[in-house]
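S.K.: Task: produce atomic coordinates for the following.
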Amino acid sequence: MTVLGTGLDTASPEYAENRAAMLAKLTELDAEHAKAVDGGGQKYRDRHRARGKLLARERIELLLDPDTPFLELSPLAAWGSDYAVGASLVTGIGVIEGVECLITANDPTVRGGASNPWTLKKALRANEIAHANRLPVVSLVESGGADLPSQKEIFIPGGALFKDLTRLSAAGIPTVAVVFGNSTAGGAYVPGMSDHVIMVKERAKVFLGGPPLVKMATGEESDDESLGGAEMHARTSGLADYFAIDEPDALRQARRVVARLNWRKAQADPPAAAPPEHDEDELLGIVPGDLKAPFDPREVIARIVDGSDFDEFKPLYGPSLATGWAELHGYPVGILANAQGVLFSAESQKAAQFIQLANQRDIPLLFLHNTTGYMVGKEYEQGGIIKHGAMMINAVSNSRVPHLSVLMGASYGAGHYGMCGRAYDPRFLFAWPSAKSAVMGPQQLAGVLSIVARASAAAKGQRYDDKAAEADAALRAMVEQQIESESLPMFLSGRLYDDGVIDPRDTRTVLGLCLSALHTAPVEGARGGFGIFRM
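M.R.: This next block holds a predicted model:
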């Protein structure tokens, strides 16, 4: 039998402690997500509604098919920065007239929807997802353009947004712009470069330069409507393909545009799949609060894959990395999951072979992270850990099947790379609130700096007295605190190093939505082309 059993003792004190710690982290996470939903705050939300306008998420809700999910991406963008959580933009994947689409919506309650540096990063990530997965793009536009005080960080890289739209179109991926309000200056090129454009009567304002700029540049007197109103663009310039009388009408028309795209997925959706044999709620108590304590990732796999059915590959070889085959919402997946944290030579070689097999079979790969990195020490260096770790990283780098990554616990050092971290272009990467990621653990990093400082002092002939010891202790404490804070998932998510921090209980649903989306594009593995494996 390949159905996974469970050794999880839900009545144990350890389970209760782990669950309580995870629930506390989820409470903190909910508070930060609420900030993104709140946008510019109640005052600006009320003012926006008083103008007869819908909020960004309300527009998305009316756009989507009823009772279908919306997978929001990067909701914590800009967390920990000087800008509002969410970066004045909502992005995600949803179903419109039966078609999975990448949707972006400016949040005009945050500085009029102006784009700051994190808005740009978030929008570029959304376009990257759309291109890789061949998802039609629907842009719900209402933005005053660049946040001018931060223009030095936006103007030059910001041109990539318009390049992306043209490349999506050139790749045959439809782009639709629905303009609800301002779309000015560089922002005018969003509708200008989209395949289909809908504008709302007396609300949409699309021009390269507004009346004040035109007056300064040419001396010409003009008004918003004649310069860039929806009716002018529908009747005179031809920029508007569809003229909507109000916001609900614009969203209705957008749904009809998508319905007429004649868009088909590369692979049909599979039939309904059997749920896991074990309760997904129990995922809350698996990961210890202390990430040095190991846990069995099979307990996670048993609660996310169809029927808890997992065919393990090389179970007796390289046991600190579990590899095997399963299905998730009917889609085949190959899973690599860290079992005991450290990656040794055997685990690295096993992973490289497994990744090659997945590419031969055109099967997407799911990486479940809980690693402190590759093993160090004289015995392991002499045993070839560098070349074996390089073999695994080589395989991940040159694999062509889609990769999904979930950071459950630790994801440190080069192990983060070997397990397909952000730099290795996973199609989607999510983190649990328990996750941490850095070059190494806070205590280890602080200890290394301490050893280096002591060695440097000794080389200069300086005594390591009580005063030096006190300074060293203070340095270690400061470094530990800094690395701890910079390793946390909300900090990393704020910098878009993942696509969102998720509740562990939602893992199966989130991965199912991602697998469905990525099968809009063909799933094809590499046939050779892995570079030189150092044996």
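
S.K.: only C-alpha atoms for contact and neighbour calcs from this point on.
M.R.: Fine.

S.K.: where exactly do the helices run in the stretch 1-150 of the chain?
M.R.: 13-38, 42-50, 56-63, 117-133 (DSSP state H, counting those that start in this stretch).

S.K.: and among those, the most buried is which?
M.R.: helix 117-133 (a mean of 22; mean count of other CA atoms under 10 Å).

S.K.: about what we covered before: can I get the helices of the stretch 1-150 of the chain in CSV including distance to Phe533?
M.R.: CSV is the format used below for the helices of the stretch 1-150 of the chain (distance: least, CA to CA, whole Å):
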stretch, distance to Phe533
helix 13-38, 40
helix 42-50, 57
helix 56-63, 47
helix 117-133, 27
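
S.K.: Relative to Glu381, which of those helices is closest?
M.R.: Nearest to Glu381, of all these, is helix 13-38, at 35.1 Å by CA to CA.

S.K.: ok so, going back, which one of the helices of the stretch 1-150 of the chain lies nearest to Ala471?
M.R.: Short answer: helix 13-38, nearest of the helices of the stretch 1-150 of the chain by CA to CA, at 33.1 Å.

S.K.: Would you do the same for the sequence below? I want to compare the two.
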Amino acid sequence: MSVLCARTGFLIKIPSLYLAHGSLNTQAARPFPVISDTLNTTSAQAQDARARATGLITELRAQIETCVQGGGEKGIARHVRLNKKVLVRERIRRILDPGTELWELCTTAGLGLEYGDVPCGGTVCGVGRIHGSDVMIIANDGTVKGGTFYPITISKQLRVQEICWKNRLACLQIVDTGGAFLPLQSDIFLRGGRGFANQALMSSQGIQQVALVSGLCTAGGAYAPTMSDVAIITHRIGNIYLGGPPLVKAATGEVVTGEELGGATMHCSVSGITDHFAKDEEESFEITRDVVASLNLELTSELDSSCPPLYDSTGLEQLAGQTQMLKPDVYALLGRLLDGSRFLEFKTMFGESLVCGFGRLSGQLVGVLINAGNITGADAQKGGHFVQLCDNRDIPLVFIQNSSNSSSESVDASTLKERAKFIQCQSIVRVPKVTLNVGGAISDENYTMCGPSFDPRFYFMWPGARLLKSDPAVLSDEPEAASSKPRKQLSEYKFESSSAAWAAARTLCDGIIAPGETREVLSRAVQLGMLHHTPLRDSRGQSRAAIRM
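M.R.: The predicted model follows:
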């Protein structure tokens, strides 16, 4: 179709693609072409895929519920009735702004471990909004083995601190711990000390550290409030000391109470370790909110929800249940994630497997890379070029890993070299990177597609996704190591070592997300990544130029 230009008098041809999806004015307001939906939702294979996905999601919900329950009925009863303390999730709820929720990370950490189940890793962690500002919260769950630190507790805390540091989020620790689990102390103390170093280093860079002492801070746990910029302590239930009353009696014979040795009155009036005295937990929540309000943090804006995808998100469950996601499925996935299902593809005709392009997530411009199988030499060349363009324009990157095809075929030297260039380019970009594993990450596609080792701000997985060192066909031929003595099963769970559940249990990923929640989670991750990102448009030259490899 052609229209007459009022200024020049010439006829201008308008592509039918734009006319099919609204007026020219609408298209100008919302750039990028609309992705066509080719997903077959009525076939028998589609029904089987949805059934498989439903089963995976049901398993995930059960694991999350186990972790939300913490120490179970006995642990909750001891915490509430005997110790007269508020449950950890209720503490967080009362501190957050009314009507907001915790964006939780690493929820299923601690399940299926060699030394048993530690629901949630013994800590509830996530990003929440206090007086309009996003704050990272790390809260010990006193119902899980008395708040004791296990190796997984350390792993989760260090990963969450890394997220906090990279995204420059103020950190609030709600401390209620009895210290380390001594039978596993060799795996705890040295790594655990890194958490205190992180507090000092973040504080030195202006990333505020706040502690609320709502229980015991024993042994190494005593350093969490001591290393914070501001510390609040609750009367009667909050104690801070390296060795408690039993140790004092054993060492000196002196009988002393916890309150006398390291209670709120002593630390607020004598040692000066804590800065604010709360007479009870309710007042401690109010003081904590006031302290965060005094940090002079940047307010977080609301995400733009005015332009949802055109296609039903239930199709994501079908895609998640498929054994293989081919290139047409990749476009169906993007059409269910991006604003208005609009996507500007980069180098459409170059490269077989890698799809790159620009779209928006809840109003935020992002560069998306998703593969449908092996990364070829041309794919790697395209990917390296694309990530440099995004870095040059200060556009955050979203990597979607989908290596469900076989990767056992041989790779020539040229392809290997191009992959290395791609890895180099994506490793050194300044812009935030967020990675989602939907089908699998196999072999060196853990490197090219920004796996956990390459500093994504967040790394998430779908329930059926996998992390593999090599092709499954190769793995199946490897003999299993013989065990001289069968181990006693200490956990209720047993996960396959390549599964998302196994990775999440060990904090190799930041959470397993249900397919229907993908757009919301990615939007929030990109928002947090860009919250304190500093654009660098004024620095040009070789260091900022996109190089055509």
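
S.K.: Identify whichever of the helices of the stretch 1-150 of the first structure lies nearest to Asp506 of the first structure.
M.R.: Once the helices of the stretch 1-150 of the first structure are compared by CA to CA, helix 13-38 is nearest, at 12.1 Å.

S.K.: Point out the other helices and strands that that closest one packs with.
M.R.: With contacts taken as 3 or more CA pairs under 8 Å, 6 or more residues apart in numbering; DSSP states H and E, helix 13-38 of the first structure sits against no other helix or strand.

S.K.: Quick one: distance of that helix to the chain centre.
M.R.: Distance of helix 13-38 of the first structure from the chain centroid (CA atoms, centre = their mean, to the nearest Å) equals 19 Å.

S.K.: Output the residue interval of the second structure matched by it.
M.R.: Counting by TM-score structural alignment, helix 13-38 of the first structure lines up with residues 44-69 of the second structure.

S.K.: aligned partner of His416 of the first structure in the second structure?
M.R.: So His416 of the first structure corresponds to Asn446, using TM-score structural alignment.

S.K.: What's the average distance for the helix or strand hosting that match when superposed on the first structure?
M.R.: Using DSSP states H and E, Asn446 of the second structure falls within helix 445-448. In this overlay with the first structure, the average offset of helix 445-448 of the second structure from its partner residues is 1.0 Å by mean CA distance after the TM-score superposition for the first structure.

S.K.: Just give me how far that helix sits from the chain centre.
M.R.: 18 Å.

S.K.: Which secondary structure elements does that helix sit against?
M.R.: helix 413-427.

S.K.: which residue in the first structure lines up with Ser313 of the second structure?
M.R.: Under TM-score structural alignment, Ser313 of the second structure pairs with Glu280 in the first structure.

S.K.: ok, which stretches of the stretch 401-535 of the first structure are helices?
M.R.: Counting by DSSP H, counting those that start in this stretch, the helices of the stretch 401-535 of the first structure are 413-418, 442-459, 466-487, 489-494, 507-518.

S.K.: List the contacts of the longest one.
M.R.: Taking contacts as CA atoms under 8 Å, 6 or more residues apart in numbering, the residues outside helix 466-487 of the first structure that touch it are 436-438, 441-443, 445-447, 449-450, 491-492.

S.K.: Check stretch 505-519 of the first structure too.
M.R.: So stretch 505-519 of the first structure is contacted by 71, 93, 100, 132-135, 265-269, 280-284, 303-305, 328-329, 331, 402, 404, 427-428 (CA under 8 Å, 6+ apart).

S.K.: What range does that stretch cover in the second structure?
M.R.: Under TM-score structural alignment, the match for stretch 505-519 of the first structure is residues 516-530.

S.K.: Can you give me the buried ones in that stretch?
M.R.: 516, 518-519, 521-530 (16 or more other CA atoms under 10 Å).

S.K.: Could I get the residues you listed in a markdown table, plus columns for distance to Phe189 of the second structure?
M.R.: Listed next are these as a markdown table, based on distance: CA to CA, whole Å:
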| residue | distance to Phe189 of the second structure |
| --- | --- |
| Gly516 | 40 |
| Thr518 | 37 |
| Arg519 | 39 |
| Val521 | 34 |
| Leu522 | 34 |
| Ser523 | 36 |
| Arg524 | 34 |
| Ala525 | 31 |
| Val526 | 34 |
| Gln527 | 35 |
| Leu528 | 31 |
| Gly529 | 31 |
| Met530 | 34 |
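
S.K.: between those residues, which is nearest Thr218 of the second structure?
M.R.: Looking across these and measuring by CA to CA, the closest to Thr218 of the second structure is Leu528, at 33.0 Å.

S.K.: Aligned to Arg78 of the second structure, what sits in the first structure?
M.R.: Checking TM-score structural alignment: Arg78 of the second structure goes with Arg47.

S.K.: who touches that match in this structure?
M.R.: Per CA under 8 Å, 6+ apart, neighbours of Arg47 of the first structure: none.

S.K.: And it, how far from Leu55 of the first structure?
M.R.: Distance, Arg47 of the first structure to Leu55 of the first structure, using CA to CA, to the nearest Å: 11 Å.

S.K.: now Pro364 of the first structure
M.R.: From Pro364 of the first structure to Leu55 of the first structure the distance is 36 Å (CA to CA).

S.K.: One more: Pro211 of the first structure?
M.R.: 27 Å.

S.K.: on that earlier part again, most neighbours of all the contacts of helix 466-487 of the first structure, which one?
M.R.: In terms of neighbours by other CA atoms under 10 Å, these top out with Lys436 at 28 neighbours.

S.K.: need the helices for the stretch 151-300 of the second structure, in chain order.
M.R.: Using DSSP H, counting those that start in this stretch, helices in the stretch 151-300 of the second structure cover 151-166, 189-204, 223-226, 245-252, 258-262, 264-266, 281-293.

S.K.: circling back: which one of the helices of the stretch 401-535 of the first structure lies nearest to Leu239 of the first structure?
M.R.: helix 507-518 (30.5 Å).

S.K.: superposed on the second structure, where does the closest one end up, distance-wise?
M.R.: Mean deviation for helix 507-518 of the first structure: 1.3 Å (mean CA distance after the TM-score superposition for the first structure).

S.K.: Distance-wise, check Val141 of the first structure relative to Arg45 of the first structure.
M.R.: Taking CA to CA, one finds Val141 of the first structure at 17 Å from Arg45 of the first structure.

S.K.: now Glu221 of the first structure
M.R.: Counting by CA to CA, the gap from Glu221 of the first structure to Arg45 of the first structure is 33 Å.

S.K.: Nothing else from me, thank you.
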